[in-house]
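>>> Take a look and give me a structure for this.
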Amino acid sequence: MNQFQENRLSMFYVVQRTMDENNAIWVGTAAIVAAKTAFDGKIKSLEDVLEIQLRDIRGHAKDKVNAEEAMIELTLDVAGKVMSYAVASNNEALAEAMNISPSELRRYRDSVVAQRCQGVHDAATAELASLVGYDVDAAKLTALQALIDGYLAQNTAPRVALTGRKNATAEMALLVEDTLELLHRRMDPLMQGYAITEPVFFRLYTDARIVVDLRGGSEPEPPPPTP
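Coordinates of the predicted model:
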């Protein structure tokens, strides 16, 4: 939310509070009730979008790191045991495939490290019947597969969160514009009649409609959008 939008959201809240505190004056007018309901809905939508904008996406990156570390640790455990079995069985091809170091896995890019771990899982699965004495069983391989799948899910989470924030920023601009138009073209004209019948309420409303720059001072309200 930029300063322009923040100033107007603050104005929206003041208008909302002014209307709520003087509900008895206008509640009998159906057109105002409908406009106020729509106005409240716009504010709720703005709050929902703002929550997305302010959401701390750093947690997604931390979750991704944690998921990767857990996957790597179990992969190294399985790979080491399968390598030991392969050496004892004179299966040099399998032994070489399982000869993985922690630094090797950690230097791979996101999708590659998952593929490498998946390869260890699949190789161990193929030799599962022979790994009973090496503390590698179906449960351990199921756990490794779950960690690989979990990492792949976490791998996309930061990008999804960034996309959500970008979309929220665009939606925020549209919602602020729509809410301003609702005030200009529906609420303000309906309030004009109270200048004579309820002058105190009308003054409160017009004062509430002033956009105050939260950094100090006030700023003129732009003209309503061209329909």
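>>> all contacts plus neighbour counts: C-alpha atoms, from now on.
Will do.
>>> Now the residue nearest the centre of the chain. Nearest residue, chain neighbours left out?
The chain has Ala161 as the residue nearest its centroid, 4.4 Å off, counting by Cα atoms, centre = their mean. Leaving out its chain neighbours, the residue that sits closest to Ala161 by Cα to Cα, 6 or more residues apart in numbering is Ile57, at 6.4 Å.
>>> Likewise for Leu147?
Met71 (5.2 Å).
>>> Helix or strand: which one has that neighbour?
If you go by DSSP states H and E, Met71 is part of helix 58-88.
>>> One more: Asn90?
Using DSSP H and E, no helix or strand contains Asn90.
>>> How about Thr142?
With DSSP H and E as criterion, Thr142 is part of helix 138-182.
>>> Name the next helix or strand following that helix along the chain.
helix 188-191.
>>> can you pull the buried residues of that next one?
Using 16 or more other Cα atoms under 10 Å as the test for burial, helix 188-191 gives Asp188, Leu190, Met191.
>>> Let me see the contact set for the first one.
Spelled out, it's Asp188. Counting by Cα atoms under 8 Å, 6 or more residues apart in numbering, Asp188 touches no other residue.
>>> Relative to Gly133, how far out is it?
81 Å (Cα to Cα, to the nearest Å).
>>> And the second one, by the same measure?
In this view, Leu190 and Gly133 are 83 Å apart by Cα to Cα.
>>> Tell me, how many residues neighbour the spatially closest residue to Arg116 that is not a sequence neighbour?
Spatial nearest neighbour of Arg116, chain neighbours left out: Leu105 (7.7 Å); criterion: Cα to Cα, 6+ apart. By other Cα atoms under 10 Å, 21 other residues sit near Leu105.
>>> residues touching Leu105, list them.
Leu105 sits in contact with Ile72, Val113, Arg116, where contact means Cα under 8 Å, 6+ apart.
>>> among those, which ones are buried?
Using 16+ other Cα under 10 Å, the buried ones in the contacts of Leu105 are Ile72, Val113, Arg116.
>>> Please give the element, helix or strand, for the closest residue to the second one other than its chain neighbours.
Closest residue to Val113 in three dimensions, ignoring its sequence neighbours and counting by Cα to Cα, 6+ apart: Leu105, at 5.9 Å. Per DSSP H and E: Leu105 is located in helix 102-107.
>>> To compare against the first, here's the next sequence to fold:
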Amino acid sequence: MTKPQENKLTMYEAVAEVLRKHQATVNLVKTFTTAQTDFDVLLEKIRATRRGTKEAAAGKSQSKEQAREMLVLLALKVASALGSFASRTGDQELLALADVKESDFQRARDTGVASIATTIHTRSQEKVDKLADYGVTQAVLDNLSTRIADYMLTISRREAGMAEQVASTAALADLFVQADSFLKTELDRFAQILRDADDAFYREYFAARVIKDLGKRYEPKAPVATQPVSPAVVPVVPPASPPVA
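Purely as a prediction, here's the structure:
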């Protein structure tokens, strides 16, 4: 949700609170009561869409990061075992391949992380009968394979979640358009109708309709110090001497 939308939602909430506070006045016009209910429903849709968008984005991002962390941890363990084996047997090509550091994963993109881990798994699987003495068994490699698959799944879900978030953002924008229109065409007019019946309600209602920018803080400007201006010094020009006869 954008900052202007946050400010506007605060205004909606304030309007709804004024209506509840002056419920007896609102009830004087039956259609106004119905409009109040419709506005409350619209307001709840905005709240629900906002919650769903934020929770979905946070949940999917957290899930991906957890899966990535678990994958990298195990991949580094297997790579270390593979590197130790390559060093002891003098396999320089395998040693270079197994020379993987945590920073390599940190620099890699999402799919790159899976690619590095898959290469480690593939080459370790070829030497699985030799790696047991280094702490890597078939069960460990099976676990690594599972973590690679889990991580790839979280990437897919995250991409789907981003598409869902885009759709939710568009839906939220549409709900704000509906709410703005509803206020202008329904609630504002009903408040005007009831001005004679309850002037205090009328004034509170339209005071609540003002959108306040809650994100800004204004600091009073310090007065600019002025230096005293010295009077201009005008040179005194002596009068011309009279001509000598």
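>>> follow-up on the earlier one: if I look at the residue nearest to Ala161 of the first structure, how far off is Lys166 of the first structure?
For Ile57 of the first structure relative to Lys166 of the first structure (Cα to Cα), the value is 12 Å.
>>> Can you give the contact residues for the helix or strand just after the helix holding Met71 of the first structure?
Next helix or strand after helix 58-88 of the first structure toward the C-terminus (DSSP H and E): helix 92-97. Helix 92-97 of the first structure is contacted by residues Val82, Met83, Ser84, Tyr85, Ala86, Val87, Ala123 when judged by Cα under 8 Å, 6+ apart.
>>> Now a ChimeraX select for only the buried ones of the residues you listed.
Buried residues within the contacts of helix 92-97 of the first structure, by 16+ other Cα under 10 Å, are selected in ChimeraX with:
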select :82,83,84,85,86,123
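>>> on that earlier part again, just give me the mean distance for the helix holding Thr142 of the first structure relative to the second structure.
Mean deviation of helix 138-182 of the first structure relative to the second structure after superposition (mean Cα distance after the TM-score superposition for the first structure): 3.8 Å.
>>> how big is the angle separating that helix from helix 58-88?
160 degrees (axes from the mean of the first three to the mean of the last three Cα atoms, to 10 degrees).
>>> helices and strands around helix 138-182 of the first structure, which ones?
helix 3-21, helix 30-54, helix 58-88, helix 110-126 (3 or more Cα pairs under 8 Å, 6 or more residues apart in numbering; DSSP states H and E).
>>> any chance of those helices in JSON lines, with distance to Val200 of the first structure too?
Below are those laid out as JSON lines (distance: least, Cα to Cα, whole Å):
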{"stretch": "helix 3-21", "distance to Val200 of the first structure": "11"}
{"stretch": "helix 30-54", "distance to Val200 of the first structure": "18"}
{"stretch": "helix 58-88", "distance to Val200 of the first structure": "49"}
{"stretch": "helix 110-126", "distance to Val200 of the first structure": "64"}
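>>> To Ile210 of the first structure, which of these lies closest?
Nearest of these to Ile210 of the first structure, taken as Cα to Cα: helix 3-21 at 6.9 Å.
>>> and that closest one, which residues are buried?
Buried residues in helix 3-21 of the first structure (16+ other Cα under 10 Å): Asn7, Arg8, Leu9, Ser10, Met11, Phe12, Val14, Val15, Gln16, Thr18, Met19.
>>> Equivalent analysis for stretch 92-112 of the second structure, please.
Within stretch 92-112 of the second structure, the residues scored as buried using 16+ other Cα under 10 Å are Leu94, Leu95, Leu97, Ala98, Val100, Phe105, Asp110.
>>> how much space between the fifth one and Arg109 of the second structure?
Right, the one you point to is Val100 of the second structure. The value you get for Val100 of the second structure to Arg109 of the second structure, if Cα to Cα is used, is 15 Å.
>>> The fourth one too?
Between Ala98 of the second structure and Arg109 of the second structure the computed distance is 19 Å (Cα to Cα).
>>> any idea how far Leu131 of the first structure is from the residue sitting furthest away from the middle of the first structure?
Centroid-distance maximum for the first structure: Asn90 at 51.4 Å, with Cα atoms, centre = their mean. The gap separating Asn90 of the first structure from Leu131 of the first structure is 15 Å, by Cα to Cα.
>>> check contacts around Asp104 of the second structure.
So Asp104 of the second structure contacts nothing (Cα under 8 Å, 6+ apart).
>>> swap the cut-off to 10 Å and go again
Gly112, Val113, Ile116 (Cα atoms under 10 Å, 6 or more residues apart in numbering).
>>> Report the contact partners of the last one.
Okay, so that is Ile116 of the second structure. Ile116 of the second structure touches Val72, Ala75, Leu97, Ala98, Val100, Asp104, Phe105, Ala108, counting by Cα under 10 Å, 6+ apart.
>>> what separates the fifth one from Gln66 of the second structure, distance-wise?
Using Cα to Cα, one obtains 20 Å as the distance from Val100 of the second structure to Gln66 of the second structure.
>>> can you check Phe206 of the second structure too?
Going from Phe206 of the second structure to Gln66 of the second structure by Cα to Cα gives 49 Å.
>>> re earlier: quick one: which of the helices and strands packed on helix 138-182 of the first structure is nearest His184 of the first structure?
Using Cα to Cα, those put helix 30-54 closest to His184 of the first structure, at 11.2 Å.
>>> Just give me the mean distance for the closest one relative to the second structure.
Counting by mean Cα distance after the TM-score superposition for the first structure, helix 30-54 of the first structure comes out at 3.3 Å.
>>> Tell me what angle that helix forms with helix 138-182.
Going by the same axes, to 10 degrees, helix 30-54 of the first structure makes 140 degrees with helix 138-182.
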